[in-house]
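Colleague: Fold the following for me, if possible:
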Amino acid sequence: MREISIPLLFYCVLFGQTDRWTESLNYHAYFSGIHVAEAELKISEQQIGGKSSIIHILYQAKTISVTDYIFPINDKINIEVDSKTWTPISVKKVVREGKYKHDSFTQFLPEENIFIYKKDTISYAHPVHDPYSLIYLFRKKTLSPGNKFQLNTIDGRKITQLQFDVSSIETIRVPAGEFDALKVTPKRTDGKPFKNAGQLTIWYSTEIDKLPVKISIKLKFGSLNLELANVD
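Modeller: Here you go, the predicted model:
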């Protein structure tokens, strides 16, 4: 069951009746069950001559109220991806989580099979995907219980092959309403556990728009659970 409505324009955007994908997803963020932050996922598409276009993805999260004094979070991640391949063009991260700070910029040159992370030039095998862009990439795929997808993801200098497993349908309630959802869970193909931050588990609505109604993000000091509040 679902209790929010999405404008018809969104269906046209997502399924190809227009060349633009523009959307803002707003979330309440919870840590150990306590509402500690507000988060946003925003996507837009920019035409770059001819039929080529760039997808812009913004993720940002900021703590609210007293939490901002106890354990402040102020994260902002800007990603540009190729609209045809959904592979990254650039990633800029400004992360503030308690005393932990991280600033980086990564530029990808797939035609040369290299990327530049901070001041280091690193070779890689194309394609790779940024974890936050995968939130949208899976919305373009067919999700059914038992489906598995293998993709190479990149975080900083590290490239990791992951398998994403789609579980059975479950009903979840978030601030935006009640949804039947499919959970997409990552695991490393080498069998090793995830270290530090970077793991995203995503629940998608079973309806045609596949809204990411809940996202669990592993941080340096625990997991931040994002629950969909509204769609702009």
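Colleague: From here on, just use CA atoms for contacts and neighbour counts.
Modeller: OK.
Colleague: thought Ile116 was touching Val91?
Modeller: No. Taking contacts as C-alpha atoms under 8 Å, Ile116 lies outside contact range of Val91: 10.4 Å.
Colleague: Please identify every residue contacting each of those two.
Modeller: The contact sets of Ile116 and Val91 overlap at Thr106, Gln107 (C-alpha atoms under 8 Å, 6 or more residues apart in numbering).
Colleague: Between these two, tell me which one has more neighbours.
Modeller: Val91 (21 against 17; other C-alpha atoms under 10 Å).
Colleague: The more buried one contacts Phe105, correct?
Modeller: Yes. The pair Val91 / Phe105 is scored as a contact, 5.7 Å apart, by C-alpha under 8 Å.
Colleague: Which strands or helices does the strand or helix carrying Leu137 pack on?
Modeller: Leu137 is part of helix 131-137 when elements are defined by DSSP states H and E. Where contact means 3 or more C-alpha pairs under 8 Å, 6 or more residues apart in numbering; DSSP states H and E, helix 131-137 is packed against strand 148-155.
Colleague: Proceed likewise with the subsequent sequence, for comparison:
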Amino acid sequence: MQFAIAQDISKDTVIKPFEINKRFLSGINIPKVKLKAHPERAYFQRTIYKGSDLSVFILSSETATNTIKDFSVDEFVYYLKGKAEIKLENNEKRSFLSGDYICVPKGFSGEWTNNEGNKYHLELSVISNKRADKEAVSIPSIPFLLDREVLSGIKNETTLFSGVELNIEIVSEIPGHKEISPTTKDQFIHVLDGMIVISANNDSLEIFHRGDFFVLPKGFSGILKTEAQDTCRMLVVTAK
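Modeller: Down below sits the predicted model:
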């Protein structure tokens, strides 16, 4: 729940899937960043990916509380370590734990506390690179857990969130293969069930299994093959 200035680290000229490195998801090699608003705070951040539409970060911090007024972005968060506690303006309290999928909508106001896991918390964050109108607010405007029954495949809903900057949805594919024309948006993908094999213009194969995170960049062309017991399911985040 805090961002330093993002630096573009994706310089590849060949458009191919971008895998989220498991070392970053493990909290390894994340540089320390000095925050102007909280210079004394132990805070770490790395820009994992910055594409045409989306940016992906790994964030880590000692226990700290941010007072937020009209949160300026839609944010998807996968909480990796520690505990997040929020206090809304009406004094209602909510909490999130390791393994939770969280949506933080634009317009949220309240207190957000990241509680350290041993020493530091850890989270994966996805935001749009383009800002909506300053006055625009996503509905709902309160941080919430993505529906666990949908994520578990019990419910068949597809749209988990449609905000002013981000869409979060479930995409299901019957096992098979298809040709992908140039994609029109960055797609942040988390494989929920099955396996995905992607070939970019007859280049080497990229293989992603259940639990993997990757980005399918804007402008990608190639072949996508899915394998699964019944259906291959993905959580997909895109910018508006």
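Colleague: TM-score for the pair, please.
Modeller: After superposition, the two chains reach a TM-score (TM-score structural alignment, normalised by the length of the first structure) of 0.31; 125 aligned residues with a C-alpha RMSD of 5.7 Å.
Colleague: hang on, the earlier thing: could you pull out the buried residues of the helix holding Leu137 of the first structure?
Modeller: Using 16 or more other C-alpha atoms under 10 Å as the test for burial, helix 131-137 of the first structure gives Pro131, Tyr132, Ser133, Leu134, Ile135, Tyr136.
Colleague: For the closest residue in space to Thr113 of the second structure that isn't next to it in sequence, list the residues it contacts.
Modeller: Excluding the flanking residues, the one nearest Thr113 of the second structure by C-alpha to C-alpha, 6 or more residues apart in numbering is Thr65, at 4.2 Å. Neighbouring residues of Thr65 of the second structure by C-alpha under 8 Å, 6+ apart: Glu111, Trp112, Thr113, Asn114.
Colleague: and the gap between Thr65 of the second structure and Ile86 of the second structure?
Modeller: From Thr65 of the second structure across to Ile86 of the second structure, the span is 9 Å (C-alpha to C-alpha, to the nearest Å).
Colleague: list the residues that contact both of the two?
Modeller: Common neighbours of Thr65 of the second structure and Ile86 (C-alpha under 8 Å, 6+ apart) are Glu111, Trp112, Thr113.
Colleague: Going through these, which ones are buried?
Modeller: Glu111, Trp112, Thr113.
Colleague: Give me the contacts around the helix holding Leu137 of the first structure.
Modeller: Contacts of helix 131-137 of the first structure (C-alpha under 8 Å, 6+ apart): Ile57, Tyr59, Ile79, Val81, Trp86, Thr153, Ile154, Asp155, Gly198, Leu200, Ile202, Pro212.
Colleague: Give the buried subset of those as a PyMOL selection command.
Modeller: Selecting the buried subset of those in PyMOL, with 16+ other C-alpha under 10 Å as the burial test, is done by:
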select buried, resi 57+59+79+81+86+153+154+200+202+212
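Colleague: Switch the contacts of helix 131-137 of the first structure over to JSON lines; also include secondary structure.
Modeller: Output for these, formatted as JSON lines (DSSP: H, G, I helix; E, B strand; the rest coil):
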{"residue": "Ile57", "secondary structure": "strand"}
{"residue": "Tyr59", "secondary structure": "strand"}
{"residue": "Ile79", "secondary structure": "strand"}
{"residue": "Val81", "secondary structure": "strand"}
{"residue": "Trp86", "secondary structure": "coil"}
{"residue": "Thr153", "secondary structure": "strand"}
{"residue": "Ile154", "secondary structure": "strand"}
{"residue": "Asp155", "secondary structure": "strand"}
{"residue": "Gly198", "secondary structure": "coil"}
{"residue": "Leu200", "secondary structure": "strand"}
{"residue": "Ile202", "secondary structure": "strand"}
{"residue": "Pro212", "secondary structure": "strand"}
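Colleague: ok, so of the contacts of helix 131-137 of the first structure, who is nearest Leu41 of the first structure?
Modeller: Tyr59 (4.7 Å; C-alpha to C-alpha).
Colleague: so after the longest strand along the first structure, what's the next helix or strand?
Modeller: In the first structure, taking DSSP state E as the definition, the longest strand is strand 158-174. Next helix or strand after strand 158-174 of the first structure toward the C-terminus (DSSP H and E): strand 177-188.
Colleague: Which of the residues in that following strand are classified as buried?
Modeller: Buried, per 16+ other C-alpha under 10 Å, within strand 177-188 of the first structure: Gly177, Glu178, Phe179, Asp180, Ala181, Leu182, Lys183, Val184, Thr185, Pro186, Lys187.
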